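Chemist: Pasting a predicted model and its sequence here:
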Amino acid sequence: MFVPRSVAAHRQAVVELLTGVFAGKGNITVPLLEALGKALAVDVYAPISLPPFANSQMDGFAVRSAEIPDAGAELRVAEPVPAGAAPAALMPGFAAPIMTGAMIPEGADAVVPIEKATPNTFPDPSMGESVVELPPVAPGTYVRDSGSDIRKGTLALAAGTRMGPAQLGLLAALGLTTVDVREPWRVLLVTTGDEVVEPGEELTDGRIFDSNGTLLEASMRQAGLEVIRTGISDDDPSKLLALLRRFAAPAEESVDIIVTTGGVSKGAYEVVRQAMANQQVDFLPVAMQPGGPQGLGTFEGVPFLGFPGNPVSCLVSFEMFLRPALSHVVGIPAPRPLLRARLAETLASPQGKHQIRRGTVGVDGTVRMEGGAGSHLVHALARANALVQIPGDVTELAEGDEVEVWML
């Protein structure tokens, strides 16, 4: 008989199982926007400096700061410098009208904002030569130096970085159109059970619609996995074995991970346990509620995770084990944000079991429970925005007590 494994120990076992998958995966080159949410495969070094040239931070006048004494100076107005132009060098005794983002002319080392000029408007070039009175300015004022953001040849993004809008924007600013990301992992997701039918089919007495497939596939896609679904497997172990072997063999259809839901407890018709009788898979209790029964190992060399069949149990299993293991091994998805929140009600939890309740965290920093502890409460799960973590050594919590919550 297995002594219940701790949540932390089981999560570490999943990390160790998936580490072998990571070692065997390659990289792919994709357009920038297709990299959103994926992990960068290699270090990226800046092919150019940003900014690529010194430019103005303000609308104003580009000047030679040494030509303006403490009392100010009157300078002749040179040709204006619009953004996108390559300006002529600034001649001594001149100030060049310059727009925000425009290239600083050679010879200029500062910009005086238009608001500080007299007159405080740009002159009309069609009116002929004009002059402007400007106050003193320190060298470098309102000048964005070349490379002040990042210099050519320096590390822009490290391998493993999760690619979000800001990271993709940086690569675009560097002129890149593609990026190397880690090849997505393929997971076979199999729902089991004679009692389960696909949504849209006829619902006869004693049967239920499959929500697990949708719950887990959506979660897996959100986590960056490529999901393969083959429909529902009934309670015939030989049929389940044939299905799994089709995707475990080295072939075009082969997958990196197999995940099943249902059939992992100790009942008489636990199809997953029966099918795995000759495989290197352990079925063991984890000291967690819901989601205690778990399967973990390899099916003909392919990492295998067997989740319980109740909807909340299978989702909690994914959130507590597979998702954080992927974050640890692959770098994506980002870990769930962890917060501390105050309970809006009293709670009781079973001794020795890490309980995960579904809750809603409000703007006032309190969390109220959604539904009870039951693993079938899908409606309550849909209302929740957080998983409330209650450690196994805690049995009673009062209103106002702080708890850890994982934001969904």
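Modeler: That came through fine.

Chemist: For the rest of this, base every contact and every neighbour count on C-alpha atoms.
Modeler: Noted.

Chemist: Quote the end-to-end distance of stretch 109-128.
Modeler: Criterion CA to CA, to the nearest Å; first-to-last residue distance in stretch 109-128 is 26 Å.

Chemist: Return the set of buried residues in that stretch.
Modeler: Judged by neighbour count using 16 or more other CA atoms under 10 Å, the buried positions of stretch 109-128 are 109, 110, 111, 112, 113, 114, 117, 122, 123.

Chemist: Contacts for that stretch, please.
Modeler: 56, 58-65, 79, 97, 130, 132-135, 137-143 (CA atoms under 8 Å, 6 or more residues apart in numbering).

Chemist: do the same with stretch 321-328
Modeler: Against stretch 321-328 from outside (CA under 8 Å, 6+ apart): 10, 11, 12, 14, 15, 18, 223, 332, 333, 334, 335.

Chemist: And for stretch 389-402?
Modeler: 287-288, 340-357, 366, 403-406.

Chemist: where's the nearest residue to residue 58 once chain neighbours are set aside relative to residue 56, distance?
Modeler: The shortest distance from residue 58 to any non-neighbouring residue, by CA to CA, 6 or more residues apart in numbering, is to residue 100 (4.7 Å). Using CA to CA, one gets 5 Å for the distance from residue 100 to residue 56.

Chemist: Repeat that for residue 279.
Modeler: Applying CA to CA to residue 279 and residue 56 gives a distance of 67 Å.

Chemist: Then residue 195?
Modeler: From residue 195 over to residue 56 (counting by CA to CA), the distance is 69 Å.

Chemist: Included below, for side-by-side comparison, is a second structure:
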Amino acid sequence: MRSVADHVAVATALVSALPAEDVSLSDALGRVLASPATSRTDNPPFDNSAMDGYAVRRDEVASASESAPVAMTISADIPAGSGMPEPLAPGTVARIMTGAPVPEGADSIVPVEHTDSFAGVGGLSAHTGVNVAGTSVSITVAPPLDAHMRRRGEDVSAGDEVLAVGTRLGPWQMAAAASAGVARMSVARRPRVAVLATGDELTDPGQPLSHGSIYDSNGTLMATLASAAGAVVTVLPRAGDDPAALVGVLATASADLIVTSGGVSVGAYDVVKAALAGRGVDFAPVAMQPGKPQGLGVLDGTPIVCLPGNPVSVAVSFAVIVAPMLRAMVGEPEPEAAYAVAATGWRSPPGRQQYVPVRIHSNGTVEPATTGGSRSHLAASLALGQAFAVVPAKTDEVFAGDTVGLMRSTW
């Protein structure tokens, strides 16, 4: 029986890196960087204020307190979006808004809350859109040097790498790129994945079930997992349990990777195994539970992964085998290993690496999502799980307090 690590190594060796393409920032969400994104500018591009308040020379208001406020003349009004202001005149302050450029000579910002304009003289209206240059304000709290100052380039400097090769672009990464002035990016092309659920017993959701039939959840599961991974997905029409029809359907796939479910075990009607064994696809048991029967190979030049038919087996096999293949295709590194403490115990099959859908408690401990553990037909239990606990093949029982691996169930 092949180990999980060996099987994954064989699987990832079947695929190649996809070519890069240039896309606009607006089209980059979910893509993986093929070249680093570098900042077009210093960020912030100029010294600016982190608060609504007053730009001051700190030494001139160092004695300010609630009991002995320091009165200062307001020499300028600086809203956000204004051009570079005049240097701050000695003995004065400038009213300044969050994000506005700090005038030369100022070395600290006094928040409006630390002045009488907030406490009541003129009320809050004294800090609204009316220009207050030429009036005065009393400082009631002495600021530290550089208080509430955002210095030019303190986030990144022009030319700095903002996002590294292999970064998957989520909302936070997109915002970082935008703040650095990045308008276009080089990203890996999206993998094209064709999925096919097999079995004469499968019926589309919403249709009446005949005796002996079940609803097809695997087609939805594989398609949505691949889509969540950033792939462009084609759902192939089901071919039933006819080997020749199955080969014909697979021949229509135009994809970088084909993923099937069902028909890979040792039964008399295991259609995928009957159709593809000897055609470049090898079928062998893998030391994992669930998901022991697996098929892997290249069909007419296209890598193909043949997963078991039980839904939990499909979910586990996709996360363990297919996801690393897709990451290899787009140049995304494998996630760092994660661990959790078991809140309760359960049995594990000796000699096979076990994957159990688990719930994660608020204290970080985990427990099986259902009393069925990792039994591979419990499709509804997947909705209750937040991750898979990973139990090594050498372990036959997990006890409360043991450390187990943790693999997120989502991409």
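Modeler: That came through fine. What you see is a predicted model, and the numbers here were worked out from it, not measured in a lab.

Chemist: Now do the same for the residue nearest to residue 58 of structure 1: its match in structure 2.
Modeler: Residue 100 of structure 1 maps onto residue 98 in structure 2, with residues paired by TM-score structural alignment.

Chemist: from memory its match sits against residue 54, does it?
Modeler: No. Residue 98 of structure 2 is beyond contact range of residue 54, at 10.2 Å (criterion: CA atoms under 8 Å).

Chemist: which of these two has more neighbours?
Modeler: residue 54 (28 against 18; other CA atoms under 10 Å).

Chemist: Just to confirm, what residue in structure 1 is aligned with residue 54 of structure 2?
Modeler: Using TM-score structural alignment, residue 54 of structure 2 sits opposite residue 61 in structure 1.

Chemist: Also residue 107 of structure 2?
Modeler: So, by TM-score structural alignment, residue 107 of structure 2 is matched to residue 109.

Chemist: The stretch 201-350 of structure 2: strands as residue ranges?
Modeler: 202-203, 214-215, 232-235, 257-261, 281-285, 288-289, 293-299, 302-307, 339-341, 346-347 (DSSP state E, counting those that start in this stretch).

Chemist: what's the closest of the ones you listed to residue 192 of structure 2?
Modeler: Across these, residue 192 of structure 2 has its closest neighbour in strand 232-235 (4.8 Å, CA to CA).

Chemist: Onto which residues of structure 1 does the closest one map?
Modeler: Aligned using TM-score structural alignment, strand 232-235 of structure 2 spans residues 226-229 in structure 1.

Chemist: What are the buried residues along that stretch?
Modeler: Within stretch 226-229 of structure 1, the residues that qualify as buried are 226, 227, 228, counting by 16+ other CA under 10 Å.

Chemist: Look up how far residue 250 of structure 2 lies from the spatially most central residue of structure 2.
Modeler: Taking CA atoms, centre = their mean, the centroid of structure 2 lies closest to residue 170, which sits 5.7 Å from it. Computed as CA to CA, the residue 170 of structure 2 to residue 250 of structure 2 distance reads 33 Å.

Chemist: since we're on residue 185 of structure 2, how many residues are nearby?
Modeler: Residue 185 of structure 2 has 23 neighbours, counted by other CA under 10 Å.

Chemist: And residue 204 of structure 1, how close does it get to residue 404 of structure 1?
Modeler: Going from residue 204 of structure 1 to residue 404 of structure 1 by CA to CA gives 42 Å.

Chemist: more neighbours, these two?
Modeler: Just comparing residue 204 of structure 1 and residue 404: by other CA under 10 Å the higher neighbour count belongs to residue 404, 16 against 9.

Chemist: In a strand, the more buried one, correct?
Modeler: Yes. Applying DSSP: H, G, I helix; E, B strand; the rest coil, one finds residue 404 of structure 1 inside a strand.

Chemist: got the contact list for the spatially closest residue to it that is not a sequence neighbour?
Modeler: Nearest residue to residue 404 of structure 1, sequence neighbours excluded (CA to CA, 6+ apart): residue 340, at 4.8 Å. Counting by CA under 8 Å, 6+ apart, residue 340 of structure 1 touches 402, 403, 404, 405.

Chemist: which residues does residue 182 of structure 2 contact?
Modeler: So, once contact is read as CA under 8 Å, 6+ apart, residue 182 of structure 2 ends up touching 25, 37, 38, 39, 40.

Chemist: Let's see the PyMOL selection covering just the buried ones among those.
Modeler: Burial among those is assessed by 16+ other CA under 10 Å; the matching PyMOL selection reads:
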select buried, resi 25+37+38+39+40
